[in-house]
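**Q** Next comes the sequence, and after it the predicted model I'd like to discuss.
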Amino acid sequence: MNVNLMSKRAPKKNQKGFTLIELIVVVVILGILFFLTVSALGGGTNSANAAAVRSMSNELGRAVGFLNVNLGTGIDTSTSNPISASGDDMMDVIVKGRASVAAAYQARFDQLNMRPLQGKIVVNGANFTMMNYDVGFTMTSCPSNRVCVEFGRVPNEVFREVASKEGVAYSDTANTAGETLRWTAPTGGLRTITMLIYP
């Protein structure tokens, strides 16, 4: 008798789509993946900026060395280098090119077919920037056999990446005697770093 009652129950409908719990689980997983991706990309940006700082330092150091070898002007990057026109320094020569070369060196400079770095480094009056960082040469405490490339307004995260790639233990206190990397104490999350490059 009960057998007939069992058979009269409504058949189960085929379920289509997702349940609410399944949708919540998917949204949570997507949120976690999004968070991890954003975190990884942020670190990737710092790493890329650090690589750009290191690469530009080496490029500027090689340019000074190239000019010294081919023109015999020395690696002095100040305005007292004979290759630079009056009031200009080696940064002007390397970034702006012939217009910043002293007349006595222009013909020999032209023979080198050296392309200026304008475009990689932006000129704004007497200032030079790469990305958002001020860039220039410094002679302050720079060893005589090195080219010292200084970057200003470098975020601490980028500085830490540079230091890590250089194999230098970093700190929040200034380092003015490093062999490959020097830096100032941070101000507002930014600092000035100096890369010491063999030309």
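**A** Everything's here; your move.

**Q** rest of the way, CA atoms for contacts and neighbours
**A** OK.

**Q** got a list of what the closest residue to residue 102 other than its chain neighbours touches?
**A** Excluding the flanking residues, the one nearest residue 102 by CA to CA, 6 or more residues apart in numbering is residue 85, at 4.0 Å. Counting by CA atoms under 8 Å, 6 or more residues apart in numbering, residue 85 makes contact with 100-103.

**Q** what about the helices in the protein?
**A** 2-7, 20-71, 90-96, 103-111, 156-166 (DSSP state H).

**Q** and of those helices, who's closest to residue 140?
**A** Residue 140 lies closest, by CA to CA, to one member of the helices of the chain: helix 90-96, at 15.1 Å.

**Q** Packing partners of that closest one?
**A** Secondary-structure packing of helix 90-96 (3 or more CA pairs under 8 Å, 6 or more residues apart in numbering; DSSP states H and E): helix 20-71, strand 133-137.

**Q** Would you mind measuring from residue 71 to residue 92?
**A** Residue 71 is 16 Å from residue 92, where distance means CA to CA, to the nearest Å.

**Q** which one of these two has more residues nearby?
**A** residue 92 (26 against 15; other CA atoms under 10 Å).

**Q** ok, the nearest residue to that one once chain neighbours are set aside - contacts?
**A** Closest residue to residue 92 apart from its sequence neighbours, by CA to CA, 6+ apart: residue 100 at 5.8 Å. Residues near residue 100 by CA under 8 Å, 6+ apart: 84-85, 88, 92-93.

**Q** re earlier: wait, which of the helices of the chain is closest to residue 132?
**A** helix 20-71 (10.1 Å).

**Q** here comes the other one, which I'd like you to weigh against the first:
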Amino acid sequence: MHTPVENQQSTVQTRPDDKHQSKLRRQRGFGLLEVMIVVVVVGILYALSGRSLGGSTEKANATAMTRMSQKLTDNWTMIAQTCGTTTDPANSPVSGNSAANALNLLIGGNTSAATGGYTVPAAYESCYRQSKVLPLTESAQWDATNTRWLVSSYEVVIARSTSSGQGFIDTQYQNVPSELALLIVQQFVPSVTDLGAAASNSYVAVHYGAETAGARTVTLRRPVN
């Protein structure tokens, strides 16, 4: 007995197509491979972007620290000129003969020491106001626990120095990682590629201390009268 032709055709149509299924398997395998490639590429891009962002952050810190040294020098010079006093913050009556008080005044303003400021003596309060110098609180962070100012997370202090008859306001940053120190130095001397482990006073505008546990002091020097 023969099967009707139409039933034979129906049987053929419902049988699995080996070639078609093989193609589907290849497509599924290729899709998985694509996913794996994408995951690897994304991982590489993430790692590269992390390095790039880290480098950008350090460059931004170097720029912020450099700019802060200029602002501190400019503002202290303006106060000294307006009040007719010395540019030496450690010997100025405006700061009570204290460089630490001068820094607090410059950053925290004419206010309580509890919030990082310094109260200007009454005899100099008028000239201080006339100088129109504004606090630099937006450019620094007050560490109340250790009573110190931080710029880009690094402690900052100021002093006055003299070299070959020229006066300078020195802005010194403490415990700066050597990688960041290099970026700061390069803003003044672009040709420098390595600081080495030793201290150096070779450059007029920037000095740095010897490396200790991967960090060092960096002193930015701005000329004053």
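**A** Thanks, I have it. This is a predicted model, so every value here is computed, not measured.

**Q** Provide the TM-score value for the superposition.
**A** In this superposition the chains share a TM-score of 0.82, using TM-score structural alignment, normalised by the length of structure 1; 192 aligned residues with a CA RMSD of 2.7 Å.

**Q** quick one: what's aligned to the residue nearest to residue 102 of structure 1 in structure 2?
**A** Aligning on TM-score structural alignment places residue 85 of structure 1 opposite residue 96 in structure 2.

**Q** State the distance from that match to residue 102 of structure 2.
**A** Between residue 96 of structure 2 and residue 102 of structure 2 the computed distance is 8 Å (CA to CA).

**Q** try residue 73 of structure 2
**A** Residue 73 of structure 2 is 11 Å from residue 102 of structure 2, by CA to CA.

**Q** on that earlier part again, with respect to residue 125 of structure 1, which of the contacts of residue 85 of structure 1 is nearest?
**A** Nearest to residue 125 of structure 1 among the contacts of residue 85 of structure 1 is residue 100, at 13.3 Å by CA to CA.

**Q** Can you tell me what the closest one aligns to in structure 2?
**A** Counting by TM-score structural alignment, residue 100 of structure 1 lines up with residue 119 in structure 2.

**Q** Also residue 152 of structure 1?
**A** Using TM-score structural alignment, residue 152 of structure 1 sits opposite residue 174 in structure 2.

**Q** which ones are touching that match?
**A** 154-156, 216-218.

**Q** among those residues, who's most crowded?
**A** Going by other CA under 10 Å, residue 218 tops the contacts of residue 174 of structure 2 with 28 neighbours.

**Q** Check the gap between the spatially closest residue to that residue that is not a sequence neighbour and residue 58 of structure 2 for me.
**A** For residue 218 of structure 2, ignoring the flanking residues on the chain, the nearest one in space by CA to CA, 6+ apart is residue 208 at 4.4 Å. Distance, residue 208 of structure 2 to residue 58 of structure 2, by CA to CA: 17 Å.

**Q** Please say which of the two ends up with more neighbours.
**A** residue 208 (24 against 19).

**Q** list the contacts for the counterpart of the more buried one in structure 1?
**A** Matched by TM-score structural alignment, residue 208 of structure 2 corresponds to residue 183 in structure 1. By CA under 8 Å, 6+ apart, the contact list for residue 183 of structure 1 reads 174-176, 191-194.

**Q** For those residues, please prepare JSON lines with the additional fields distance to residue 107 of structure 1.
**A** Below are those laid out as JSON lines (distance: CA to CA, whole Å):
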{"residue": "174", "distance to residue 107 of structure 1": "43"}
{"residue": "175", "distance to residue 107 of structure 1": "42"}
{"residue": "176", "distance to residue 107 of structure 1": "39"}
{"residue": "191", "distance to residue 107 of structure 1": "40"}
{"residue": "192", "distance to residue 107 of structure 1": "36"}
{"residue": "193", "distance to residue 107 of structure 1": "35"}
{"residue": "194", "distance to residue 107 of structure 1": "33"}
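
**Q** Chain neighbours aside, what residue packs nearest to whatever residue of structure 1 lines up with residue 223 of structure 2?
**A** Alignment of residue 223 of structure 2 against structure 1 is given by TM-score structural alignment, with residue 198 as its counterpart. Closest residue to residue 198 of structure 1 apart from its sequence neighbours, by CA to CA, 6+ apart: residue 146 at 4.9 Å.

**Q** Report whether the expected contact of that neighbour with residue 195 is present.
**A** No. With contact defined as CA atoms under 8 Å, residue 146 of structure 1 does not reach residue 195; the gap is 9.6 Å.

**Q** Between the two, tell me which one has more neighbours.
**A** residue 195 (28 against 19).

**Q** Next one: the more buried one from residue 15 of structure 1, what distance?
**A** Relative to residue 15 of structure 1, residue 195 of structure 1 is positioned 65 Å away (CA to CA).

**Q** Equivalent analysis for residue 196 of structure 1, please.
**A** Taking CA to CA, one finds residue 196 of structure 1 at 69 Å from residue 15 of structure 1.

**Q** Also residue 140 of structure 1?
**A** Distance of residue 140 of structure 1 to residue 15 of structure 1, computed by CA to CA: 76 Å.

**Q** Check structure 2 and tell me which residue is nearest its centre.
**A** residue 61 (1.9 Å; CA atoms, centre = their mean).

**Q** what's the distance between that residue and residue 68 of structure 2?
**A** Residue 61 of structure 2 is 10 Å from residue 68 of structure 2, by CA to CA.
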